[in-house]
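Participant: heads up, no residue letters with this:
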């Protein structure tokens, strides 16, 4: 049975291990001070939110991060699910779906209009889940690095 709870300062070492695997998965490197800042913001209620998933033994097996922002298309907020990661050895066991449901519940409680996220086209494993729990919008993501 998976349990999900708000990310706490005491979760740091387990979150660090999952975060490191997440960055490897997306082929990214971050300076240690960026990781420190991210974790501090996730656990300080400054607008970023985080939750950690644990299996029946208490082992951390996944996390999710999200934020709310205003929208020009509605009078309520939107919820952006920014990061979602599940340990490879438990993928396909419902942890990812439970983490998404956790964010959906938080967004609904906050009165948000929608929850949305991005993923790489090649992330086929995750996309199978996403296609079951959400609607693919057909939008294409662009960005400008600054």
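Facilitator: Thanks, I have the structure now. Note that this is a predicted model, so its numbers are computed, not measured.

Participant: make it CA atoms for all contacts and neighbour counts henceforth
Facilitator: Fine.

Participant: and the helix or strand where residue 103 lies, which residues are buried?
Facilitator: For residue 103, the enclosing helix or strand under DSSP states H and E is helix 95-109. Neighbour counts using 16 or more other CA atoms under 10 Å place 95-97, 99-100, 102-104, 106-107 of helix 95-109 among the buried residues.

Participant: ok but residue 64 is inside a strand, no?
Facilitator: Yes: assessed with DSSP: H, G, I helix; E, B strand; the rest coil, residue 64 lies in a strand.

Participant: hang on, it packs against residue 81?
Facilitator: Yes: counting by CA atoms under 8 Å, residue 64 does reach residue 81; the two are 7.5 Å apart.

Participant: Which neighbours do those two have in common?
Facilitator: The contact sets of residue 64 and residue 81 overlap at residue 103 (CA atoms under 8 Å, 6 or more residues apart in numbering).

Participant: Which stretches in the protein count as helices?
Facilitator: Using DSSP state H, the helices of the chain run over 12-25, 32-42, 95-109, 124-133.

Participant: Just tell me which of those ends up closest to residue 74.
Facilitator: Nearest to residue 74, of all these, is helix 95-109, at 14.4 Å by CA to CA.

Participant: Could you export the helices of the chain as CSV, including distance to residue 58?
Facilitator: Below are the helices of the chain laid out as CSV (distance: least, CA to CA, whole Å):
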stretch, distance to residue 58
helix 12-25, 11
helix 32-42, 20
helix 95-109, 13
helix 124-133, 24
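
Participant: Please work out which of those helices is packed deepest.
Facilitator: Here the criterion is mean neighbour count by mean count of other CA atoms under 10 Å, and of these the winner is helix 95-109, at a mean of 18.

Participant: ok, second structure coming up, stack it against the first:
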């Protein structure tokens, strides 16, 4: 089994994070300005409500996730929205995505959140293969909301 280390992003990760985030944006056939990339980087390295975890294999960052907290009108505790999840294509199928999701789940449970959720494109079959294997736990619900 691969030794995957999940940790909070730090300022030394900027160039690798930028490379992976740019690949993620390209994967979705989208474009961001350099200013938006920089704004996102500044936000995840501040008290702004965007958090980032990275995954390491052999001391190299190979994936990331961004997640945010959002209030809910029915619950006292915020829900956790996993906004972005991306792994280097060279390490797909090695548990990196699952480890990143599990780390966010653990954070959400520790905060008392009752829901962890995310969206994906209906045609993102590779990601959906992983997501479809992740079941509802006793405290956190996993869902896929498909755009129809």
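Facilitator: Ah, there it is. Keep in mind that this is a model prediction, so the values were computed, not measured.

Participant: Post the TM-score for the overlay when you can.
Facilitator: TM-score for the superposed pair, counting by TM-score structural alignment, normalised by the length of structure 1: 0.90. Supporting figures: 141 aligned residues with a CA RMSD of 1.6 Å.

Participant: re earlier: the helix holding residue 103 of structure 1 packs against which elements?
Facilitator: Counting by 3 or more CA pairs under 8 Å, 6 or more residues apart in numbering; DSSP states H and E, the packing neighbours recorded for helix 95-109 of structure 1 are strand 3-6, strand 48-54, strand 60-70, strand 77-86, strand 114-116, helix 124-133.

Participant: State the span of structure 2 onto which the fourth one is aligned.
Facilitator: Strand 77-86 of structure 1 corresponds to residues 78-87 of structure 2 when matched by TM-score structural alignment.

Participant: Contacts for that stretch next, please.
Facilitator: With contact meaning CA under 8 Å, 6+ apart, stretch 78-87 of structure 2 is reached by 20-21, 24, 62-72, 96-97, 100, 104, 108, 113-119.

Participant: Spatially central residue in structure 2, please.
Facilitator: The residue lying closest to the centre of structure 2 (CA atoms, centre = their mean) is residue 65, at 2.4 Å.

Participant: pretty sure that one is in contact with residue 52, am I right?
Facilitator: Yes: the pair residue 65 of structure 2 / residue 52 is scored as a contact, 5.6 Å apart, by CA under 8 Å.

Participant: Run a quick check on residue 16 of structure 2 versus residue 61, I expect a contact.
Facilitator: Yes: assessed by CA under 8 Å, residue 16 of structure 2 is found in contact with residue 61 at 6.8 Å.

Participant: any shared contact partners between the two?
Facilitator: Overlap of the contact sets of residue 16 of structure 2 and residue 61 (by CA under 8 Å, 6+ apart) is empty.

Participant: Can you tell me how far residue 78 of structure 1 is from residue 20 of structure 1?
Facilitator: Separation of residue 78 of structure 1 from residue 20 of structure 1 (CA to CA, to the nearest Å): 28 Å.

Participant: typo on my end, it should be residue 91 of structure 1
Facilitator: 17 Å.

Participant: related to what we said a few turns ago, give me the angle between the helix holding residue 103 of structure 1 and strand 48-54.
Facilitator: 140 degrees (axes from the mean of the first three to the mean of the last three CA atoms, to 10 degrees).

Participant: After superposing, tell me the mean distance of helix 95-109 of structure 1 to structure 2.
Facilitator: Here the mean offset of helix 95-109 of structure 1 against structure 2 after fitting is 0.4 Å, by mean CA distance after the TM-score superposition for structure 1.

Participant: How about residues contacting that helix?
Facilitator: Helix 95-109 of structure 1 has contacts (CA under 8 Å, 6+ apart) with 2, 4, 51, 53, 61-64, 66, 78-79, 81, 84-86, 113-115, 129, 133.

Participant: residue contacts, residue 146 of structure 2?
Facilitator: Applying CA under 8 Å, 6+ apart, we find residue 146 of structure 2 in contact with 119-122.

Participant: Neighbour-wise, give me the winner out of the residues you listed.
Facilitator: Sorting these by how many neighbours each has (other CA atoms under 10 Å) puts residue 120 first, at 17 neighbours.

Participant: Wait, residue 37 of structure 2 touches residue 18, no?
Facilitator: Yes: counting by CA under 8 Å, residue 37 of structure 2 touches residue 18, with 7.4 Å between them.
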